[in-house]
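Student: got a structure for you, letters missing:
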């Protein structure tokens, strides 16, 4: 919410706000396009300097060695440029990429942050998103007008009026249609996420990028491929502590009616139960 207010208040058209993971994907892609050029990284920084006065990053979190090595070389260039940069993170700079491979190569990025940025620790007793989730619940079933209204109202409360409406998101060079989105919150229909061809890689990217995922119009799952996608989706969201909100006709123990994956689905049910607990809801998103 604080980032929303800050970003909206800055009076320049040359500004961008992105989830950090998506920004790094775009940098890797641009470097690939510039391969063969002399010092492509400096070219990318020059392009950013030309296009933006302000870059805001949501959820600055580094776990990928490729990102870590690139940041070690590039962040000092970016921070020393005329572009102003603002980060939100659940991790203080000195603890970034802790325990990661070749972390020594990343230390220059940490030094650049500490030298060029003012680090502000924001302590809050209450997480407004947690408060709303605890109050409203995260599993709305069965689907009726009351549940639909509650589900939609929760999305509006969490998005604080910054929602975009229906569109599509680019995940691994494929478009995935969504019902609504707001920064690190997104709403998909169950049909798009589970009944269309999807891989675990899609779910990994979604769980890295979004703090909260709303899934609407979930029905009973009989088909095995659909059940496998559902299991994979829950596994990835659980591993990254994504908050998943369902608008569903079946209750959790009624979702899968097949037999072949019954044992696997028991673990999924256990995870769905845990994902509704206060301990899980209070956990940090591992984006």
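Tutor: Looks like it came in fine. In this text the structure is predicted, and so the values were computed from the model without any measurement. Residues are numbered from 1 along each chain as shown.

Student: use CA for all of it now, contacts and neighbours both
Tutor: Will do.

Student: sec struct for residue 112, please.
Tutor: helix (DSSP: H, G, I helix; E, B strand; the rest coil).

Student: give the contact list for it.
Tutor: Residue 112 makes contact with 75, 76, 79 under the criterion CA atoms under 8 Å, 6 or more residues apart in numbering.

Student: please identify the helix or strand for residue 168.
Tutor: Using DSSP states H and E, residue 168 maps to strand 167-171.

Student: for that strand, packing partners?
Tutor: Secondary-structure packing of strand 167-171 (3 or more CA pairs under 8 Å, 6 or more residues apart in numbering; DSSP states H and E): strand 174-178, helix 200-209.

Student: and here is the other one:
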């Protein structure tokens, strides 16, 4: 058996049968989630475990009582911009007047949108029984690089809304989850029928992801799919500081070749001119807020972190179904990387759904220790802090 390169969110163990692409073995951020944890494509769209509802009328929801099952069909259907960006457009993006790169990004993406679909609103038909036509020369997409809160996701979603269908939008983690649920070849077939694939938060955290996504995007580009991605790292720097980039230089360079990189400068709009993280509430105040807020959840922070280790990250969105606000007691600093990475994914899903957070314990800008903030996942943790602080501030309004 071939060696496993890395036990991260995804591990690639050698290759599958000839032509089948990488053989993917799923793990949940090193937590040892069995490979069966992501439902297979053959599962029925209605095959879900019962999800605990609110205990009684008016009682808070306990996220720790929920064990959602997400069929593969839902993963495909939900490849659209999150609710926060459901109605955005290039016209609703307000560039910072001191940042010319933001104006340039809008112009480039508007021009890119105009080239999609060959003018008829659909991707070219492809045959699975003969070799695809050669991909056009030049980059097949646009790569938006920049700091936190400069509007990259807003612009990515605006491109998705402007593009003809079929089209798909998802985070990097959601894309790898989709491959795990469908299988590599089925994922290629499903996405190859699309005009555009938008990938948010594009960062490579382990060698397995590098091989998996590089191969997937290469197949999609060959089949005429256009790409757009966002990240906080330039394409040729992906993976730097996280693993031996030299060992995977070929794959990283291959990914970079698919994109025209664009740098977007600016300050984090979520905190521009705003105070630091709001002071935490008392446990009693958090409990009272949950009781009086319809659709609120109420959990102890430690219990929720433990529960996340038993739920695959692809299901964190479903964990928040019908939740209107999140209340947490006893927020503390996290002392291990696997738990921290799970919180990052949950923070992204809460931010997507615009769920205000009322919490006691430590402020969210102190939840990740300095050692983690200096490590290879620094960008993920800083993004999570930015989003958690914004959601905590929303609850204080």
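Tutor: The structure has been received and is ready for your questions. Computed from a predicted model, the values in this text were never measured in an experiment.

Student: what's near enough to touch residue 102 of the first structure?
Tutor: Here residue 102 of the first structure is in contact with residue 65 (CA under 8 Å, 6+ apart).

Student: okay, how far is it across stretch 243-257 of the second structure, tip to tip?
Tutor: One end of stretch 243-257 of the second structure to the other measures 21 Å (CA to CA, to the nearest Å).

Student: quickly compare the helices and strands packed on strand 167-171 of the first structure and say which is most buried.
Tutor: Compared across those, helix 200-209 shows the largest average neighbour count, a mean of 20 (mean count of other CA atoms under 10 Å).

Student: average distance between that helix and the second structure?
Tutor: Its aligned residues in the second structure lie a mean 4.5 Å from helix 200-209 of the first structure after superposition (mean CA distance after the TM-score superposition for the first structure).

Student: so that helix versus strand 174-178, what angle?
Tutor: Relative orientation of helix 200-209 of the first structure versus strand 174-178 (axes from the mean of the first three to the mean of the last three CA atoms, to 10 degrees): 60 degrees.

Student: identify the residues contacting helix 200-209 of the first structure?
Tutor: 19, 21-22, 171-172, 184, 229, 232-233, 236-237, 240, 242, 286-287.

Student: also stretch 279-293 of the second structure?
Tutor: Against stretch 279-293 of the second structure from outside (CA under 8 Å, 6+ apart): 58-60, 296-298, 325-330, 358-363.

Student: pull out the buried members of the residues you listed.
Tutor: 59-60, 296-298, 325-330, 358-363 (16 or more other CA atoms under 10 Å).

Student: doesn't residue 243 of the second structure belong to a strand?
Tutor: No: counting by three-state DSSP, residue 243 of the second structure falls outside a strand, being coil.

Student: how many neighbours does it have?
Tutor: 15 (other CA atoms under 10 Å).

Student: so which residues of the second structure form strands?
Tutor: Along the second structure, counting by DSSP state E, strands occupy 10-15, 22-26, 141-146, 167-171, 196-200, 226-231, 259-264, 296-300, 325-331, 357-361.

Student: a markdown table please, covering the ones you listed and showing distance to residue 207 of the second structure.
Tutor: Below are the strands of the second structure laid out as a markdown table (distance: least, CA to CA, whole Å):
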| stretch | distance to residue 207 of the second structure |
| --- | --- |
| strand 10-15 | 8 |
| strand 22-26 | 12 |
| strand 141-146 | 21 |
| strand 167-171 | 18 |
| strand 196-200 | 18 |
| strand 226-231 | 18 |
| strand 259-264 | 20 |
| strand 296-300 | 35 |
| strand 325-331 | 32 |
| strand 357-361 | 34 |
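
Student: the residue nearest to residue 233 of the first structure when sequence neighbours are not counted and residue 270 of the first structure, how far apart?
Tutor: Among residues not flanking residue 233 of the first structure along the chain, residue 203 sits closest, at 5.5 Å (CA to CA, 6 or more residues apart in numbering). Taking CA to CA as the measure, residue 203 of the first structure falls 19 Å from residue 270 of the first structure.

Student: residue 28 of the first structure -> the second structure?
Tutor: Residue 28 of the first structure maps onto residue 180 in the second structure, with residues paired by TM-score structural alignment.

Student: pretty sure that match contacts residue 22?
Tutor: No: Residue 180 of the second structure lies out of contact with residue 22 (CA atoms under 8 Å); the separation is 10.8 Å.

Student: what angle sits between the helix or strand hosting residue 232 of the first structure and strand 212-218?
Tutor: Element membership for residue 232 of the first structure (DSSP H and E) is helix 224-239. Orientation of helix 224-239 of the first structure against strand 212-218 (the same axes, to 10 degrees) gives an angle of 160 degrees.

Student: packing partners of helix 224-239 of the first structure?
Tutor: Using 3+ CA pairs under 8 Å, 6+ apart, helix 224-239 of the first structure sits against helix 190-194, helix 200-209, helix 262-274.

Student: next, format those as TSV and append distance to residue 145 of the first structure.
Tutor: Formatted as TSV, these follow (distance: least, CA to CA, whole Å):
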stretch	distance to residue 145 of the first structure
helix 190-194	18
helix 200-209	28
helix 262-274	24
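
Student: could you measure from the residue nearest to residue 305 of the second structure when sequence neighbours are not counted over to residue 326 of the second structure?
Tutor: Using CA to CA, 6+ apart and skipping residues adjacent in sequence, the residue nearest residue 305 of the second structure is residue 339, 6.7 Å away. As judged by CA to CA, residue 339 of the second structure and residue 326 of the second structure stand 19 Å apart.

Student: where's residue 104 of the first structure relative to residue 96 of the first structure, distance?
Tutor: 12 Å.

Student: ok, these two, which is more surrounded?
Tutor: A count of neighbours by other CA under 10 Å puts residue 96 above the other of residue 104 of the first structure and residue 96, at 21 against 12.
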